[in-house]
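Participant: here is my input, please return the structure:
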Amino acid sequence: METAGGAGNVVRNKKLMLKDCIKGFPKESDLHLTIESIELKVPQGSNAVLVKVLYLSIDPYQYIRSTKIEKPGYFSSYSPGSVIASYGVGRVVESGHSDFQKGDLVWGTTGWEEYSLITEPETLFKIQRSDVPLSYYLGVLGMPGLTAYVGFYEFCAPKKGETVFISSAFGAVGQLVGQLAKLMGCYVVGSAGSPEKVDLLKNKLGFDDAFNYKEEKNLNDTLKRDSFQKNRYFTHQSYKTLAFSTSNPLGRQIYP
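Facilitator: From the prediction side, this is the model:
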């Protein structure tokens, strides 16, 4: 419907909100689905961008942000009663920012809602190529891909023939690092948390070897196997497979 005075359309906006900080394993009751009205325009004089959300990414860090973080650092907690936020892909509906025009495809931080008003447009990136599935901008062409590419090439500084060990290898970043390492001609070892993931790492994603860290009695002994002697260690989670003591001399550990 049209608003009075010929302003922008008013539509229903379905959104998912956090009821309260999650304690323990998340439950459906921790979230609240609500429907509100939104006017399809940005506030006058604002540089905000209004986006119709097309795709959303569900990532592990969102659980962390849904809990009460006592000492905020890289992450801060979602406020109870606020819309869950994550990376998303959308189409610009209205823009007060000169870098974005109506109809532009973008990816960046959006809310878990049908329409998201982005008040910090510096968190958005314009999609220049739409000849690939737009969902790729939440994976290989988005944050996971950038993390994998920069972390591996710029900080690992890999060389052909080196051994690369990747923890959380079945995650979005870990899978991509494994592919980049194989393209470099490295020997690639990964760890994951289930037999199914280990099987996929070795038989579908091309890892040279992989193991289930939950089934290993002594992770230090596991990481000392001859085939696992590593020159480069890549992780994006701080758990007990940290491999300082088992790295080769002049090896490098990366924690993006």
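Participant: rest of the way, CA atoms for contacts and neighbours
Facilitator: Will do.
Participant: run the chain-centre distance for stretch 141-161.
Facilitator: Computed by CA atoms, centre = their mean, to the nearest Å, the chain-centroid distance of stretch 141-161 equals 15 Å.
Participant: list the contacts of it.
Facilitator: 107, 136-140, 172-174, 176-177, 180-181, 184-187, 232, 234, 252-254, 256 (CA atoms under 8 Å, 6 or more residues apart in numbering).
Participant: I have a second one here; can you model it like the first so I can compare?
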Amino acid sequence: MAGVRNSNREWIFAERPEGEPDMDSFELRERDIPDPKFGQLLVRVRYLSVDPYMRGRMRDTESYAEPWEVGDVMHGAVVGEVVESKSDAYDAGDLVTGNGTWADYSLLDADSVMPVDPNVADLPAYLGVLGMPGRTAYFGLLEVGDPNPGDTVVVSGAAGAVGSVVGQIAKMSGCRVVGFAGSEAKVEWLTEELGFDTAINYKEVDDYEAALDDAAPGGIDVYFDNVGGPITDAVFTKLKLDARVAVCGQIAHYNDEEVATGPRKLTQLIATRAKVQGLLVADYATRFEEASEQLGEWVATGDIAHRETVVSGLENAPDAFLGLFSGDNIGKQVVKISD
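Facilitator: Down below sits the predicted model:
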């Protein structure tokens, strides 16, 4: 294998963070390239995904995802090339995506990966719009949000991997779409390229309720929440009768050491009879093929645009992850590991 490594670098979870993580939580080690067992694939990682949910796995508490133990190899979705196959389903040279590790080479179970077609989209897209974030947007909006033509849909974290897809599907569903994002560049991307009707730069706005009065004067039918915090507090005061709220993420609180009380907004749900539902894409696992096919068609026809922020080098994976909490990325944040 000319031009490839003869050892395997792996990022280890070195220390549980208190508050916002820093580099002390990570340690890069070098080991032998692992050998696949029956039913496994040895995959040379091309691109690695870093995602906000990983912060939850750093806590020593049970949640929907099992916490990492100190000393574990960091895990995440990858796209890569099969180097060695111990499965009849895939051959060396095939491109696949699945749940791997922060490493140059990763062992993946053949029955848990999906093939990748670079003719449909570039490889990083399979970690974003054609991966878990895209499927989250698809099921979260269409099943939990249940949009109807003419509805007003508000999306927080709208310039992220999930929110950017949510807004575009909402537009295809005939909705008016309002996004919250953290820079003028992101606002411009949402409105000029993705078709959002309007967007709010939350870093430049002091009064979110007043901003929503201007952006959604008739109230809000669907709220897709990726952020939580003061934005969500403001949205709850603008919900219409029978509104639907999909709670996908709460990145504003992921580094909190104590649960914030904040304004109490549940009384808003009584008069509006609004429904608030948590969202885990894994609940729709039996329908992933449906979502992947539809998202692939939308990407191929140009109905959905996508963007990836690419950080090069496995050694920079922690920086790419930490950048999620300061909003460095537009679209999906990925790490390029190899050519």
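Participant: give me the TM-score for this pair.
Facilitator: Once superposed, chain against chain, the TM-score is 0.82 (TM-score structural alignment, normalised by the length of the first structure); 241 aligned residues with a CA RMSD of 2.5 Å.
Participant: coming back round to it: of the contacts of stretch 141-161 of the first structure, just the buried ones, PyMOL syntax please.
Facilitator: Buried residues among the contacts of stretch 141-161 of the first structure (16 or more other CA atoms under 10 Å), as a PyMOL selection:
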select buried, resi 107+137+138+139+140+172+173+174+176+177+180+181+186+187+232+234+252+253
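Participant: give me the subset of the contacts of stretch 141-161 of the first structure lying in helices.
Facilitator: The helices, defined by DSSP state H, take in 172-174, 176-177, 180-181 from these.
Participant: farthest pair in these?
Facilitator: Spanning the widest gap among these are Ala172 and Ala181, at 14.7 Å by CA to CA.
Participant: endpoint to endpoint, stretch 29-44 of the second structure covers what distance?
Facilitator: For stretch 29-44 of the second structure, the first-to-last residue distance is 17 Å (CA to CA, to the nearest Å).
Participant: now it: buried residues?
Facilitator: Buried residues in stretch 29-44 of the second structure, defined by neighbour count with 16+ other CA under 10 Å: 33, 36, 40-44.
Participant: among those residues, which two are most distant?
Facilitator: Counting by CA to CA, the most remote pair of those is Ile33 and Gln40, 13.9 Å apart.
Participant: does Ile231 of the second structure count as helix, strand or coil?
Facilitator: helix (DSSP: H, G, I helix; E, B strand; the rest coil).
Participant: which residue packs closest to it, ignoring adjacent ones?
Facilitator: Tyr208 (6.5 Å; CA to CA, 6 or more residues apart in numbering).
Participant: test my guess that that neighbour contacts Gly229.
Facilitator: No - with contacts counted by CA atoms under 8 Å, Tyr208 of the second structure stays clear of Gly229, the gap being 11.3 Å.
Participant: who's more crowded, these two?
Facilitator: Tyr208 (19 against 16; other CA atoms under 10 Å).
Participant: which residues does that one contact?
Facilitator: Tyr208 of the second structure neighbours (CA under 8 Å, 6+ apart): 202, 230-231, 234.
Participant: buried among those residues? Make that a ChimeraX selection.
Facilitator: Buried residues among the contacts of Tyr208 of the second structure (16+ other CA under 10 Å), as a ChimeraX selection:
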select :202,231,234
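Participant: including distance to Met58 of the second structure, could the contacts of Tyr208 of the second structure go into JSON lines?
Facilitator: Shown next, in JSON lines, are the contacts of Tyr208 of the second structure (distance: CA to CA, whole Å):
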{"residue": "Tyr202", "distance to Met58 of the second structure": "28"}
{"residue": "Pro230", "distance to Met58 of the second structure": "25"}
{"residue": "Ile231", "distance to Met58 of the second structure": "25"}
{"residue": "Ala234", "distance to Met58 of the second structure": "30"}
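Participant: of the contacts of Tyr208 of the second structure, which pair is most distant in space?
Facilitator: Tyr202 and Ala234 (11.7 Å).
Participant: need the counterpart of Val83 of the second structure in the first structure.
Facilitator: Under the alignment (TM-score structural alignment), Val83 of the second structure pairs with Val93 in the first structure.
Participant: hang on, its match in a helix?
Facilitator: No - assignment of Val93 of the first structure by three-state DSSP gives strand, placing it outside any helix.
Participant: quick one: it and Leu117 of the first structure, what's the gap?
Facilitator: For Val93 of the first structure, the distance to Leu117 of the first structure - CA to CA - is 10 Å.
Participant: so what sits against both of these two?
Facilitator: By CA under 8 Å, 6+ apart, the residues touching both Val93 of the first structure and Leu117 are 49-51.
Participant: out of those residues, list just those in strands.
Facilitator: Under the assignment DSSP state E, those contribute 49-51 to strands.
Participant: could the buried residues of stretch 29-44 of the second structure go into CSV alongside distance to Val311 of the second structure?
Facilitator: Below are the buried residues of stretch 29-44 of the second structure laid out as CSV (distance: CA to CA, whole Å):
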residue, distance to Val311 of the second structure
Ile33, 23
Pro36, 28
Gln40, 28
Leu41, 25
Leu42, 23
Val43, 20
Arg44, 17
